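Asker: Give me a 3D structure for the following:
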Amino acid sequence: MLARMNRPGERLCLAVGAVLVASGLFHLGVFFVDGGPWDGPVSWRKPFTFGVSFGLTLMAIAWVTSYVRMSERVRGVLLVVFAADCVLEVGGITLQAWRHVPSHLDMETSFNSVVSMALAVGGGVLVVVLTAFAVASFRREPGGPVGMAVAVRAGFGILLVALASGAVMIGHGVYLTRTGHQLAAYDSTAPFKPLHGVSLHAVLVLPLLAWVLGLTRWSEGARLRTVHAAVGCYAAAVAGAVVWATVTY
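Answerer: Predicted coordinates for the structure are as follows:
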């Protein structure tokens, strides 16, 4: 796996991803020392979870896209943009956590509005970049060991669900904020968080499984069936999260 990660853009993503994960873990320590609520718009949970999630996702995308058949130049540019955007997102969330104000949907002051809108725009950039990778994975079959093509395509397909749920959370929250329902805007994101979290990491979990299976002595048929079963289980989990979001919304 690591032998594939030798291009400058890939090394950059691995390094930045590791820093973001370390930042997230650091803020978990801050939570244990400083205390405060775990839930809610102002919590040390946010720089912890966003740091770890963005860091892992950045490293996963750098690795997984090495199996996607596309222009290396285009892929390198997209990876650099993605890395910069991950830093922007985690940085903005972390800044607001230390200021003890909400990071998203906060229009109380001019500065907070700028941060909130920057995070929203950054989210739009994430959608564009990740959708470009997803489209490329479906245009030409990804390479790699048996089952990797299925895992990569399924991972990106489920990732698009995460992007859609994130867009719904931000869009509806902004609408509530603009119409004078600030507290309702913060609460409105809760039903979608399980769906967003579960679907976000399929692009790492499924290809990683396919890679691990490639190290075994199982037959190609057994490995492929296992990947298909894992995709089915993951899809069922996402469907369950969709039902939960629908019922609790």
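
Asker: Please count neighbours and contacts with C-alpha atoms only from this point.
Answerer: Noted.

Asker: all helices for the protein, in order.
Answerer: Remark: helices assigned in the chain by DSSP state H are 8-34, 45-64, 72-98, 110-139, 148-178, 182-188, 193-200, 202-213, 220-248.

Asker: got the angle between the last one and helix 193-200?
Answerer: Yep, that's helix 220-248 we're talking about. Helix 220-248 and helix 193-200 are oriented at 160 degrees to each other (axes from the mean of the first three to the mean of the last three C-alpha atoms, to 10 degrees).

Asker: run this one through as well so I can compare:
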Amino acid sequence: MVVMTIVSAVGLLVDDRVLAGAAIWAKPFKFAVSFVVYALALAWMLTLLTRGRRVGRWAGTVVAVSSLVEMAIITGQVVRGKRSHFNHATPFDSALFDAMAVTVVVLWAGTLVIAILLLRARIPDRAAAWAIRSGVVLALVGAGLGFLMTQPTEEQRAAGDLDTADVIGGHAVGVPDGGPSMPFTGWSTTGGDLRVPHFVGMHALQLLPLLLMTLVALAPRFARLRDPRVRLRLVLVASAAYAALTALVTWQALRGQPLVHPDGATLAAAALIVAATAAGTYGALRPSPAPGPDPSGAPEQPSSPSAKESVS
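Answerer: All right, here's what the predicted structure looks like:
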């Protein structure tokens, strides 16, 4: 995928073809970059398994192979100058899209197996355990939202003749694909776009563990963060906020509303999420109460090791 990132970047520079309103090499470039960070995160998480490691290795291999097959089809269609997604123009194009649909299902199933193994793994630091498990579960939700794009749009249903249509499904909601869009991401600026919740959900896999790593890195400078219980509470707040954000952008997209033009209901919901997150963060940063004296007069037991020591 690193190699394909470079190849696609070169394609963006030297190939001026445009397909569905975007540079033809933009899709393989974005997919390659996404697969790089996705695979790195999963590979790191597999090292944390305490049981079922062989199953985890097989699941990781399945994810790698299925993503490779999907990337090969996307790139092959770019070379042919054809759409890779939602393309039913010819039996061959339709067969390629169906094959991609199978690889996505297989990739999702492989990730699900890894998620189950992580839920059963004994990770000493509770904050780390919650960051990893929340991240992989939300990533599965985000990946699953991608299946909404394969369904015929309302406009396609209204036009009829789905059996003979060249394109079935799409990213946009309420407007055709290929219209005005945001730079680089290509997300629609005139209608809803299902790629937004798909992207947000999938990248919880990296962002929530990165949040915890940041908290651990800042702990030497901020006394509150040295307390493992504070870090755990912050991770729980962040996980809930991320889940709420994923739900919000999904709701927004399904109503045919662009990400950059939210209406009053979307803004009100976003404000509630921000307020709840701020309140949760404030509560999480409160110092934990010191343990009281033992009524029996027994000496206090030594505290449990810190998250950093546990990870070491």
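
Asker: returning to that earlier point: go through the helices of structure 1 and name the closest to His104 of structure 1.
Answerer: Closest approach to His104 of structure 1 among the helices of structure 1 (C-alpha to C-alpha): helix 110-139, 5.0 Å.

Asker: Tell me who's in contact with the aligned partner of Trp108 of structure 2 in structure 1.
Answerer: Aligned counterpart of Trp108 of structure 2 in structure 1: Val127 (TM-score structural alignment). Listed by C-alpha atoms under 8 Å, 6 or more residues apart in numbering, the contact set of Val127 of structure 1 reads Leu163.

Asker: on that earlier part again, looking at the helices of structure 1, which is buried most?
Answerer: The highest mean neighbour count among those, using mean count of other C-alpha atoms under 10 Å, belongs to helix 45-64: a mean of 24.

Asker: on average, how far is it from the matching bit in structure 2?
Answerer: Helix 45-64 of structure 1, aligned to structure 2 and superposed, deviates on average by 0.9 Å (mean C-alpha distance after the TM-score superposition for structure 1).

Asker: Could you point out the residues of structure 2 onto which that helix aligns?
Answerer: Using TM-score structural alignment, the residues of structure 2 aligned to helix 45-64 of structure 1 are 26-45.

Asker: Which residue, other than its chain neighbours, is closest to Ser113 of structure 1?
Answerer: Met107 (4.5 Å; C-alpha to C-alpha, 6 or more residues apart in numbering).

Asker: Val101 is in contact with the one you found, correct?
Answerer: No. When contacts are counted by C-alpha atoms under 8 Å, Met107 of structure 1 is not listed as touching Val101 (10.6 Å).

Asker: Have a look at the two and say which one is more surrounded.
Answerer: Remark: of Met107 of structure 1 and Val101, Met107 carries more neighbours, 19 against 16, as counted by other C-alpha atoms under 10 Å.

Asker: Just give me the match in structure 2 for that one.
Answerer: Alignment note (TM-score structural alignment): Met107 of structure 1 maps to His88 of structure 2.

Asker: show me what contacts Ser239 of structure 2?
Answerer: Ser239 of structure 2 sits next to 131, 134-135, 208 when contact means C-alpha under 8 Å, 6+ apart.

Asker: of those, which stay in contact in structure 1?
Answerer: Retained in structure 1 (both residues aligned by TM-score structural alignment, their matches' C-alpha atoms under 8 Å) from the contacts of Ser239 of structure 2: 131, 134, 208.

Asker: Which residues belonging to stretch 98-105 of structure 1 are considered buried?
Answerer: Residues 101-105 are the ones in stretch 98-105 of structure 1 that count as buried (16 or more other C-alpha atoms under 10 Å).

Asker: Let's have these in JSON lines, adding distance to Val114 of structure 1.
Answerer: Converted to JSON lines, the buried residues of stretch 98-105 of structure 1 look like this (distance: C-alpha to C-alpha, whole Å):
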{"residue": "Val101", "distance to Val114 of structure 1": "13"}
{"residue": "Pro102", "distance to Val114 of structure 1": "12"}
{"residue": "Ser103", "distance to Val114 of structure 1": "10"}
{"residue": "His104", "distance to Val114 of structure 1": "10"}
{"residue": "Leu105", "distance to Val114 of structure 1": "10"}
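
Asker: any idea which of these is closest to Val52 of structure 1?
Answerer: The nearest member of the buried residues of stretch 98-105 of structure 1 to Val52 of structure 1, counting by C-alpha to C-alpha, is Ser103 at 16.7 Å.

Asker: and the gap between that closest one and Cys86 of structure 1?
Answerer: According to C-alpha to C-alpha, to the nearest Å, Ser103 of structure 1 stands 15 Å off from Cys86 of structure 1.

Asker: ok, now Phe32 of structure 1?
Answerer: Separation of Phe32 of structure 1 from Cys86 of structure 1 (C-alpha to C-alpha) stands at 25 Å.

Asker: which ones are touching the aligned partner of Thr246 of structure 1 in structure 2?
Answerer: Mapped onto structure 2 by TM-score structural alignment, Thr246 of structure 1 lines up with Leu254. Counting by C-alpha under 8 Å, 6+ apart, Leu254 of structure 2 makes contact with 173, 192-194.

Asker: Could you do Val101 of structure 1 as well?
Answerer: Applying C-alpha under 8 Å, 6+ apart to Val101 of structure 1 gives the contacts 41-42.

Asker: do that again at 10 Å, thanks
Answerer: Val101 of structure 1 makes contacts with 41-43, 93, 95, 108, 112, as judged by C-alpha atoms under 10 Å, 6 or more residues apart in numbering.

Asker: again with Leu207 of structure 2
Answerer: With C-alpha under 10 Å, 6+ apart as the criterion, the residues that contact Leu207 of structure 2 are 41, 131-132, 135, 200, 213, 238-239, 242.

Asker: Tell me how far stretch 226-236 of structure 2 lies from the chain's centre.
Answerer: 23 Å (C-alpha atoms, centre = their mean, to the nearest Å).

Asker: distance of the residue most central in space within structure 2 from Thr246 of structure 2?
Answerer: For structure 2, the residue nearest the mean C-alpha position is Met202 (0.9 Å; C-alpha atoms, centre = their mean). As defined by C-alpha to C-alpha, Met202 of structure 2 lies at a distance of 10 Å from Thr246 of structure 2.
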